[in-house]
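# The following block contains a protein sequence and its predicted model.
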Amino acid sequence: MTQSKWLSAPRSVLLAMTVALTGLLSGADTAGAAELAKNLFGAEALPSAVAPQSYGFYSKGCFAGGVGLPLDGPTWQVMRPSRNRNWGHPAMIALLEKLSRDAVQDGWRGLLVGDISQPRGGPMRTGHASHQLGLDADIWFSPMPDQPYSMSGREKIGAVSMLKPKSLVVDDRRWTESRARLLKRAASYPEVERIFVHPGIKKKLCDTVSGDRGWLNKIRPFWGHDEHFHVRIGCQPGSPNCKPQHDTGRGDGCGKELAWWFTEEPWRPAKNPDAPKARDIMTMAALPKQCQAVLTQPSPLSFEAALYKGGRAPVAVATAPAPEAVVPEPASPPAPVLAGTTGLPAFSAFAETPQIGVPVPRPRPGP
């Protein structure tokens, strides 16, 4: 329709055409909102080249302006590089580099860094429920070897559990003071709000740490996390739409809230094991509205251009003994058993569940 005909058309015709056009645009928005978020964010290869900002919650959000942890550093290696999950908020990446350097003082040759986030965060196609804001990172309990792993090796080498087979008890052949020192150092950083570990590892720390125990408050027991620990930092300045997690309260966390993990209740089979995971049904409509814009923001020119390039200091040669060698993983993976069968106190499964505000990520079978 020409401009003159459009202007002279009857009002009813104009109204009908306007309604039709609005419907088309609305339909497009609805279709986009109905798409699975994990597929859209999982397809992004690079972060967005804008100011860093996190949107939403750790298990339901995204982030802009991320940077990548280089796959190789003087005191770290990124594991499973094919997953493309070495991205995070600049504050998270800076902290990981700092921790890897500082850990040299504790006898660590270097750290093996697992998943951080996807380039623009969001739900993942596999694995984690959280790690969506660029503020979470996994670090293996196994140290970086003197001879760094090859790229292919990093895809194949398995992480080693710190537990005895089929129990909730730490295996003293694998667990060492160097690992406790690393957790203490990570907890000492003010940016760090939580460090998730297996309940058995938390209990080991509760039983063995003397002197200053305040840092144990940040060590939070959670399912899994027997092969790695999960560092979480808080919402960063400049992210007003980032939803913080509740406070961890006071104390060392070694009382009733830990005792609950050694009852039957946490290990009962799921009532509906076939229920879909949140990531498998989460659409864009469920995420903060800003996440749709994050997907359309421009990318850096290249992978290299998106890597973090700040804050690297010379690394001193380790003078402390290196972390003790890790005993190879048993043939069958460990599975939790009920309290009372491994020498631990058997707490009542019917006692009131401590109100600890169960953190994310939710239970998951994989890493």
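Yep, that arrived.
# okay, CA-based contacts and neighbour counts for the rest of this
Will do.
# Where do the strands of this structure begin and end?
53-57, 60-64, 67-68, 72-73, 76-78, 87-88, 111-113, 136-143, 192-197, 219-221, 228-233 (DSSP state E).
# Could you save those as a markdown table and add columns showing mean neighbour count?
Listed next are the strands of the chain as a markdown table, based on neighbours: other Cα atoms under 10 Å:
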| stretch | mean neighbour count |
| --- | --- |
| strand 53-57 | 25 |
| strand 60-64 | 28 |
| strand 67-68 | 29 |
| strand 72-73 | 14 |
| strand 76-78 | 25 |
| strand 87-88 | 32 |
| strand 111-113 | 26 |
| strand 136-143 | 24 |
| strand 192-197 | 23 |
| strand 219-221 | 27 |
| strand 228-233 | 23 |
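# Put this next to the first one:
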Amino acid sequence: MIHRRCRRFRLFGLLLVGLAAFAVQTPAAGEGFAASALTSRVRETPFPGSGHSIGSPANGCLSGAEALPLSGRGWETLRPERNRFWGHPSMISFLMEKAGETPSPWRLLVGDIAQPRGGHMASGHGSHQTGIDVDILFRLSDRPLTEEERTTPALDGVLAEDGTFLPGRWGPAQTAILHAFASDPRVERIFVNPAIKQALCDGAGDDRAWLRVLRPWWGHDDHFHVRLHCQPGDAECVPGAPLPPGDGCGGELQSWIISGDWKSRPKPHDPLKVQRPEPPAACRTILGSAD
């Protein structure tokens, strides 16, 4: 009886050792679990040093992040408890500048930028990992937000089921703000709902160059998603594919509209089997550092 009990304890101990060894694998081992374990330890404070975006928006990290203040001239930061108001210093200065140009009395409602060190977010995004992405609501505010409005904002979509605009949720102010962002040479692309882009294409007239920057994507009927170019000197930042020529109002956009894909993004059959790629080597220190 004693020998059997000792053998059970030895087997249990070996099992614990094996589980511990599996849990501390590094991304170099090439397993999806390792990358997930590493990025889940993203710190609550930025990595020290100068601002650098590393990797791609969907697989990267950020050093030297700066925080967007909760409120300022022309903007309000939403849901600060999520700790996603950090960005590359160039993104923070860009946002403050563009918000300052917003016609009074309107204030931009700024959603997620990135976590303090970038990296994968536990919910809500596959991108926003390098500090050069930001979500901005189509809904505008004409005054500072209350604490309740800031922490639990109304995320009102602007589209009806048939793709038309809902009354009171879209107007010249939204078009002007998109035009201002899309015309800025610092912007690489802006993701909007395909039905929104279609409406803008239909009403643009001769001024069409800015439409090229607007890229159709699932959802995005309550906010637009701005992505900046990789910043000068960020050699490890991976840029997006070059935009196709033209205003983007042709066949690609029509394929979204005809298929109905603008309504919602298809979900994977088994989300638990979705493997995250290994982060870039430089991100292992940034995302796992105790500094």
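Yep, it's here. Predicted model only: the values in this text are computed from it and were never measured.
# Redo the strands of the first structure as TSV? Include distance to residue 251 of the first structure.
Formatted as TSV, those follow (distance: least, Cα to Cα, whole Å):
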stretch	distance to residue 251 of the first structure
strand 53-57	25
strand 60-64	29
strand 67-68	35
strand 72-73	36
strand 76-78	32
strand 87-88	30
strand 111-113	29
strand 136-143	23
strand 192-197	14
strand 219-221	11
strand 228-233	19
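# closest to residue 209 of the first structure out of those strands?
Closest to residue 209 of the first structure of those is strand 219-221 (Cα to Cα; 12.3 Å).
# so where in the second structure does the closest one end up aligned?
Using TM-score structural alignment, strand 219-221 of the first structure lines up with residues 214-216 of the second structure.
# Identify all contacting residues around stretch 51-62 of the first structure.
63-66, 89-90, 120-123, 129-135, 235-236, 238-239, 241-245, 286-288, 290-291, 294, 360-361 (Cα atoms under 8 Å, 6 or more residues apart in numbering).
# Determine how far the last residue of that stretch lies from the first.
Chord length of stretch 51-62 of the first structure, first to last residue, is 14 Å (Cα to Cα, to the nearest Å).
# Stretch 248-255 of the first structure too?
14 Å.
# repeat for stretch 266-279 of the first structure
For stretch 266-279 of the first structure, the end-to-end distance is 22 Å (Cα to Cα).
# Please apply the same query to stretch 268-280 of the second structure.
25 Å.
# Can you tell me what residue 287 of the first structure aligns to in the second structure?
By TM-score structural alignment, residue 287 of the first structure lines up with residue 279.
# what number of residues lie near its match?
Using other Cα atoms under 10 Å, residue 279 of the second structure has 25 other residues around it.
# one step back: ok, which of the strands of the first structure comes nearest residue 269 of the first structure?
Across those, closest to residue 269 of the first structure is strand 219-221 (Cα to Cα), at 18.8 Å.
# How far does that closest one sit from its chain's centre?
Between the centre of strand 219-221 of the first structure and the centre of its chain there are 14 Å (Cα atoms, centre = their mean, to the nearest Å).
# which helices and strands sit right next to that strand?
Secondary-structure packing of strand 219-221 of the first structure (3 or more Cα pairs under 8 Å, 6 or more residues apart in numbering; DSSP states H and E): strand 192-197, helix 199-208.
# Report the angle between the first one and strand 136-143.
Spelled out, it's strand 192-197 of the first structure. Relative orientation of strand 192-197 of the first structure and strand 136-143, computed by axes from the mean of the first three to the mean of the last three Cα atoms, to 10 degrees: 50 degrees.
# give me the stretch of the second structure that strand 192-197 of the first structure matches.
Counting by TM-score structural alignment, strand 192-197 of the first structure corresponds to residues 187-192.
# what's the average per-residue distance for that stretch once overlaid on the first structure?
Mean deviation of stretch 187-192 of the second structure from its aligned counterpart in the first structure after superposition (mean Cα distance after the TM-score superposition for the first structure): 0.6 Å.
# what comes into contact with that stretch?
By Cα under 8 Å, 6+ apart, the surrounding residues in contact with stretch 187-192 of the second structure are 181-182, 213-221, 223-229, 240.
# cool, and stretch 254-272 of the second structure?
Against stretch 254-272 of the second structure from outside (Cα under 8 Å, 6+ apart): 161, 193, 194, 195, 216, 217, 218, 219, 274.
# Reformat the residues you listed as CSV; add distance to residue 10 of the second structure.
Compiled in CSV, the contacts of stretch 254-272 of the second structure are given as follows (distance: Cα to Cα, whole Å):
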residue, distance to residue 10 of the second structure
161, 61
193, 58
194, 60
195, 63
216, 58
217, 54
218, 53
219, 53
274, 35
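# Residue 43 of the second structure: which of the residues you listed is nearest?
Closest approach to residue 43 of the second structure among the contacts of stretch 254-272 of the second structure (Cα to Cα): residue 274, at 23.5 Å.
# mind listing what that closest one touches?
residue 268.
# and what of the one 10 residues further on?
Taking Cα under 8 Å, 6+ apart as the definition of contact, the neighbours of residue 284 of the second structure are 27, 38.
# and if you look at the one 5 residues further on?
Contacts were defined as Cα under 8 Å, 6+ apart; by that measure residue 289 of the second structure touches residue 43.
# So residue 196 of the second structure sits against residue 219, correct?
No. Residue 196 of the second structure is beyond contact range of residue 219, at 10.4 Å (criterion: Cα atoms under 8 Å).
# Who has more neighbours out of these two?
residue 196 (22 against 19).
# ok, the residue lying closest to that one once chain neighbours are set aside to residue 161 of the second structure distance?
Counting by Cα to Cα, 6 or more residues apart in numbering, residue 221 is the residue found nearest to residue 196 of the second structure once chain neighbours are left out, at 7.5 Å. According to Cα to Cα, residue 221 of the second structure and residue 161 of the second structure sit 11 Å apart.
# Give me the more crowded residue out of these two.
Remark: of residue 221 of the second structure and residue 161, residue 221 carries more neighbours, 26 against 8, as counted by other Cα under 10 Å.
# I'd say that one and residue 160 touch.
No. Here residue 221 of the second structure does not reach residue 160: they are 9.6 Å apart, not a contact under Cα under 8 Å.
# quick one, helices of the stretch 1-150 of the second structure?
2-23, 32-39, 89-100, 147-151 (DSSP state H, counting those that start in this stretch).
# Now do the buried residues in the second one.
Okay, so that is helix 32-39 of the second structure. 33, 34, 35, 36, 37, 38, 39 (16 or more other Cα atoms under 10 Å).
# which two from the residues you listed end up farthest apart in space?
33 and 39 (10.1 Å).
# what's the counterpart of residue 272 of the second structure in the first structure?
In the first structure, residue 272 of the second structure lands on residue 276 (TM-score structural alignment).
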